[in-house]
Structures are given as structure tokens and as C-alpha cells.
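*Asks:* Just to be clear, the model below is a prediction. Sequence and coordinates:
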Amino acid sequence: MKREMFSIQKALAESQNLLSELQKPVRFQSFEF
């Protein structure tokens, strides 16, 4: 049970990191779509 909660928290933290990385304007401008 605890291990499941930990993996969920880890996944949440990773998605938060991805969101914050995407929201950095400098990073955004380096990509050209």
C-alpha cells in the first residue's frame, strides 16, 4: 500500500517538473514548431 502511494507521488512530482519545464519561456523559444 505504501509503495503504491509512493509511486503515485513520484509520478505527480515528475509531471509537475514537466509542466514547470514547459512553462519556462526560454526553453519554449528554443523549440521551433
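*Replies:* Now that the structure is in, tell me what you want to look at.

*Asks:* Only C-alpha atoms from now on, for both contacts and neighbour counts.
*Replies:* Noted.

*Asks:* Give me the contact list for whichever strand or helix holds Glu14.
*Replies:* Following DSSP states H and E, the helix or strand that holds Glu14 is helix 2-22. Residues outside helix 2-22 that contact it (C-alpha atoms under 8 Å, 6 or more residues apart in numbering): Arg27, Phe28.

*Asks:* immediately after that helix, which helix or strand?
*Replies:* Next element after helix 2-22 (DSSP H and E): helix 25-30.

*Asks:* Show me how far that next one is from its chain's centre.
*Replies:* Distance of helix 25-30 from its chain centroid, counting by C-alpha atoms, centre = their mean, to the nearest Å, is 16 Å.

*Asks:* try it against this one:
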Amino acid sequence: MRASMPRGSSSGVRKLPAIHKHGKDDKRREI
């Protein structure tokens, strides 16, 4: 996830984009 969105703020970028880009994977991994 972090390597997918190397923008700068990994902590904040991996939270929003993670749901937008990997919404399906994010839900499965979160649970």
C-alpha cells in the first residue's frame, strides 16, 4: 500500500488512498 502511493505523507496518504484504490483489499485486510 505504501509503495503504491509514494507521495510524501505515508501515514495520511496510505489511509485515504488505501480506501479509494484498494477499497476491497483494505476492507478484507482491516478485518
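*Replies:* Arrived safely, thanks for sending. Because the structure is a prediction, the values reported are computed rather than measured.

*Asks:* What value does the TM-score take for this pair?
*Replies:* The TM-score (TM-score structural alignment, normalised by the length of structure 2) is 0.27; 18 aligned residues with a C-alpha RMSD of 1.8 Å.

*Asks:* picking that back up, quick one: the helix holding Glu14 of structure 1 to chain centroid distance?
*Replies:* 7 Å.

*Asks:* Could you give me the buried positions within it?
*Replies:* Across helix 2-22 of structure 1, burial judged by 16 or more other C-alpha atoms under 10 Å covers no residue at all.

*Asks:* So Phe6 of structure 1 versus Ser20 of structure 1, what's the distance?
*Replies:* With distances taken as C-alpha to C-alpha, to the nearest Å, Phe6 of structure 1 is found 21 Å from Ser20 of structure 1.

*Asks:* same deal with Gln9 of structure 1?
*Replies:* Using C-alpha to C-alpha, Gln9 of structure 1 is found at 16 Å from Ser20 of structure 1.

*Asks:* Provide the contact partners of the lengthiest helix in structure 2 at residue level.
*Replies:* As assigned by DSSP state H, the longest helix anywhere in structure 2 is helix 23-30. For helix 23-30 of structure 2, contacts defined as C-alpha under 8 Å, 6+ apart pick out Ala18, Ile19.

*Asks:* again, only using 6 Å
*Replies:* Residues outside helix 23-30 of structure 2 that contact it (C-alpha atoms under 6 Å, 6 or more residues apart in numbering): none.
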